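In: task: produce atomic coordinates for the following.
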Amino acid sequence: MAPYNAENTKTEAPYGQWESEITKEALFRGSRNLVASRVCNQTGRTFFTESRPDGIYYLVEAYQGDTGYECRTVLPAGYSARSRVYEYGGGAYAILSSSDNKGEDGPRIIFSNFSDCSVQILDVDTQKVICLLEKSDVLRYADFAAHPRPGSPWVLAVQEDHASAPKPDQVRNYVVAINTATGEVRRAVEGADFYMYPSFSPDGKKIAWVQWDFPDMPWSGVKVYWADWDEKAGIVSNVEWVAGEDGMTVTEPRWGSDGFLYFCYEKTKYRQFYRRRPGGDSALLDFKGYEEAEFGSASMFIGRLVSPYSQSVGYLLKSLHEISHTYSILSKECVVAVATENGTDKVIAFNPETLQSQDLSLPLSEITYDGLYRLSDTSFIVIGSSATAPQALYRVDITADDTSRSSIRKLTKIWWSNDEVFKPEIFSTPQHIRFPATSGPKRDIHGFYWPPHNLKYQGPEGTKPPLIVQSHGGPTGHTGPGLNLSMQYWNARGYATFAINYSGSDGHGKTYRELLNGRWGAIDVDDIAESVQHLSTTSLIDGRRVGIRGGSAGGYSVLQALCHYPALFAGGACYYGISDVKLLLQETHKMESHYVDFLLFTPDMTEADKEKVMRDRSPVHHAGNITAPLLICHGEEDKVVPISQAYTMYDDIKARGGEVRLVKFPGEGHGFRKGGEFAQGA
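Out: Next up is the predicted model:
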């Protein structure tokens, strides 16, 4: 390679052979993932969860120091604030009410400890940890919500019971009330297959939650309920349906100080805001300009549980899936919320009374699902990234000119997710690509394209860059346009990258998401092929040099694409992906045990039809078509997609004489959390 010319000219070098300061070490060992921001309602003290290269989830407090915000770890060594409910975990902690209104005795935090599924209480100021519920092989807890009355011992949670669980659908879930003074656990709500979002009303007299049953998923058939809460007896009564119908979904129910229960409801083609007060009817908050925006996250995870290393390698488990906190009620006059349009996020403020709204114009294009939380009537915290700035925690102060309009007064960066500091100009910036499909149902195909970019190099005249296609997980997730160092690693070396939001991805409305129903493993793979052809015919890439990678359902897309479009790809990398959908049905966990009912089958199919579909859409039965080299990476303790899926694919290709490599990761589950080990292994 020619040396860099120190003058203000770029050195010409072949695409893919450029040198860059974005190193492998910067991606893995210097990265953190910031999630689950929370604020103590009594004191205003701010906390969040940070996962680090050692795979531990730390509780961190952000506080005002002499020269600005500082952060300190408050969770002692030996603990990790991460849950295992629904296998993905998340929703691992909540701040408890102090015994007095001022919170002078300091905040306490209830959390689920990952290693033994125990429930612990941390005294933040003394850093003493007291065990509330002993370790258990069968009981798991997540999604905690403390009673708002100072001194109340009650905390709501989702409990998962594996005591009678030889099969996934025999695992039982409940909404429970935990007495933090005595350790007593009472099952307050039961009978449904799944629960999320239990919470107390501001006066502590009612609770609300969402629930659904097999075969529905978090984006179909979810209903919200509320009931009266008897604090003295620790029981509920007068259970009442609030909203949600068959085929629709309700997500993120949240109580306002005005006595309304707010929630995001997919009654139309997009999830919109509704609210209802006890004794009243549900009402759409029809503020203008966002009729085609998605609000709230219809999620499979209880909180976004993604490691920085999953993020940095670019195949987040970012689905419409997770117990999320994408909006917050600052006051009776102001709600701040993440609005998603065509996969891009923005933060808006709206007045629920006047229905006036305004884009706050934050310099962020991708917001962490569990990352927006109220600080005061005029401030909130948010975790997000932009096209040229990595994920960070921010404080946003707004000013209300009147009761209907809000604007930013101050934006303060509190903490950031990477030790390496890069200049924004070194990064490639994404372009939203949208084009009509040429086959199958009438639709547009969406994605984000990052061209090669390096301040020091340029490609030879008349040549086009190679392409890496990024397929997201879920499969009903999406990839946003926020900074992804993994893709930038390749962009800076002369590769173009394209993150496809294939038919079925969320963030584009219900109609687009439902295109995947009955077509998983077919329409999404066709979209990938059409995207490569589109980028090639529009002269953005060299269509002869295309690779593809993805994790989980994105890994499944990789295998399917290599099987069904072998001439299109020069190589593939599959991370904890699915090779046999029938085997997945037999081995996966409860949450996903009926996932493919929607994705593969249609109501009119016979059992024979279903068997044929599963065989036709299982890459392991078509591995002989693969001609490109394939890398398979899989965690040995994966409970979502067991490592047997990797072995079946590897063994078949190897037996046929194909070029394949399997890298196993001891101690890793679904998604890689130990950055140093991943950097070494891959």
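In: rest of the way, CA atoms for contacts and neighbours
Out: OK.
In: which ones are touching Phe601?
Out: Neighbour list for Phe601: Asn517, Gly518, Arg519, Lys610, Val613 [criterion: C-alpha atoms under 8 Å, 6 or more residues apart in numbering].
In: ok, Arg617 next?
Out: Counting by C-alpha under 8 Å, 6+ apart, Arg617 makes contact with Gly521, Ala522, Gln560, Asp580, Val581.
In: does Gly507 sit in a helix, a strand or a coil?
Out: When classified by DSSP: H, G, I helix; E, B strand; the rest coil, Gly507 comes out as coil.
In: circling back: quick check, nearest of the contacts of Phe601 to Val155?
Out: Minimum distance to Val155 across the contacts of Phe601 is 37.8 Å, recorded for Asn517 (C-alpha to C-alpha).
In: now that closest one: how far from His472?
Out: Using C-alpha to C-alpha, to the nearest Å, we find Asn517 at a distance of 17 Å from His472.
In: where do the helices sit along the stretch 251-400 of the chain?
Out: For the stretch 251-400 of the chain, the helices defined by DSSP state H, counting those that start in this stretch cover 308-312.
In: please give the structure of this sequence too, so both can be compared:
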Amino acid sequence: MLLTVVSDRSSANKYLYNIETKELKQLTKTLNPEVASEDLVDAEIVRFKSFDGQEIPAVYYKPHNASSSNKVPALVWVHGGPGGQSRAGYSTSIQYFVNHGYAVLAVNNRGSSGYGKAFYKMDNQNHGDKDLKDCVWGKKWLAEQEYIDSSKIGIYGGSYGGFMSLAGIIQYPKEFAVGVDLFGVTNWIRTLRSIPPYWESFKVALYDEMGDPSSEDSVRLKNISPLFNTDKIKTPLLVLQGSNDPRVLQVESDEIVAGAKKNGTPVEYVLFPDEGHGFVKKENQIKAAAETLKFLDKYLKKEEPKGKLN
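Out: The predicted structure follows:
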């Protein structure tokens, strides 16, 4: 029997199990030898009550150094989608930030997949409202933990999660100390209208969930779009974007950065000319993580730069 095994503290490996001898043999070892598995952390599945009593599931990562005498900063982590799901398992990005002293709460807000049809449809044509409140109440849950510095909690997300990060710092500026937006939607009307013809089935499903930008839904879509609310961005913001992104166009990030800078808000922008929707090249993944850590250390931990990041 050939098995693929992955854990929170180890990337996927192949194993061979001999049914007759009951011998299990590991065939691959994919974790970088410079990374010690014991330095990483196991994920914990937690649930918290949201603003309306709805139970919200989340995947939680607590740094080894967190304690009541050593309070750590934290991130509310929002998945993509809409309708995605954060799951336990090996995440290079999350383990990187946790290893550098940041707690991470990956919230599966209402509308996430994996919890039944009723839960999945709870945010239909209500995005940036109740689903965002779930993330805010996730932040409140973090703040209640005795080893979390409640004044140092940020919000992080990519794609739909990037939209949620922007919406979070716009609608709840006193809740989140920083925002990290990876190729997030800033103008829902433009994004929904720019879906290419070869994504027709995806377009139909997305219009059903988000609304039709060519109908009266456009009023709500404009109201929730961060681009039309840039004057409210007062929170330090990091934006990362791929130039070749066909789903969330570069102009989305260009314009949100320009709008936020008009407020005198600290804004950092990292553009990857050779990436699309998500960063797939290892060197770009490393750069994105390092730039994000540098930003978090400066504006969330509020530490002075320590030189080159490893």
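In: and the TM-score between these chains?
Out: Once superposed, chain against chain, the TM-score is 0.83 (TM-score structural alignment, normalised by the length of the second structure); 286 aligned residues with a C-alpha RMSD of 2.5 Å.
In: just the buried members of the contacts of Phe601 of the first structure?
Out: Buried members of the contacts of Phe601 of the first structure, counted by 16 or more other C-alpha atoms under 10 Å: Asn517, Gly518, Arg519, Lys610, Val613.
In: tell me if I'm right that the first one and Ile523 touch.
Out: Which is Asn517 of the first structure. No: contact criterion C-alpha atoms under 8 Å: Asn517 of the first structure and Ile523 do not qualify, at 9.7 Å.
In: what residues in the second structure pair up with the longest helix anywhere in the first structure?
Out: Assignment by DSSP state H gives helix 523-537 as the longest helix of the first structure. Under TM-score structural alignment, the match for helix 523-537 of the first structure in the second structure covers residues 130-144.
In: list the buried residues for the matching stretch?
Out: Residues 130-143 are the ones in stretch 130-144 of the second structure that count as buried (16+ other C-alpha under 10 Å).
In: returning to what we had before: nearest to Leu132 of the first structure, of the contacts of Arg617 of the first structure?
Out: Proximity of the contacts of Arg617 of the first structure to Leu132 of the first structure (C-alpha to C-alpha) peaks at Val581, which lies at 40.2 Å.
In: map that closest one across to the second structure for me.
Out: So, by TM-score structural alignment, Val581 of the first structure is matched to Trp188.
In: list the contacts for its match?
Out: Applying C-alpha under 8 Å, 6+ apart to Trp188 of the second structure gives the contacts Pro213, Leu221, Lys222, Ser225.
In: how many neighbours does the nearest residue to Ile109 of the first structure once chain neighbours are set aside have?
Out: With C-alpha to C-alpha, 6 or more residues apart in numbering as the criterion, Ile109 of the first structure has its nearest non-adjacent residue at 4.6 Å, and that residue is Ile95. Ile95 of the first structure: 25 surrounding residues under other C-alpha atoms under 10 Å.
In: just give me the match in the second structure for Phe194 of the first structure.
Out: For Phe194 of the first structure, no residue is aligned by TM-score structural alignment.
In: give me the neighbour count for Phe194 of the first structure.
Out: Neighbour tally, Phe194 of the first structure, other C-alpha under 10 Å: 25.
In: what's the helix or strand for Ala289 of the second structure?
Out: For Ala289 of the second structure, the host element (DSSP states H and E) is helix 282-299.
In: for that helix, packing partners?
Out: The contact analysis (3 or more C-alpha pairs under 8 Å, 6 or more residues apart in numbering; DSSP states H and E) places helix 282-299 of the second structure against helix 92-99, strand 237-242.
In: please enumerate the strands of the second structure.
Out: With DSSP state E applied, the second structure shows strands at 2-7, 10-18, 23-26, 44-49, 55-61, 72-78, 103-107, 148-158, 179-182, 237-242, 267-272, listed in chain order.
In: what do we get in the first structure for Ser243 of the second structure?
Out: Ser243 of the second structure maps onto Glu636 in the first structure, by TM-score structural alignment.
In: which one is that match nearest to, not counting chain neighbours?
Out: That would be Pro666: by C-alpha to C-alpha, 6+ apart, it lies 5.3 Å from Glu636 of the first structure.
In: wait, isn't the one you found in contact with Glu637?
Out: Yes: the pair Pro666 of the first structure / Glu637 is scored as a contact, 7.2 Å apart, by C-alpha under 8 Å.
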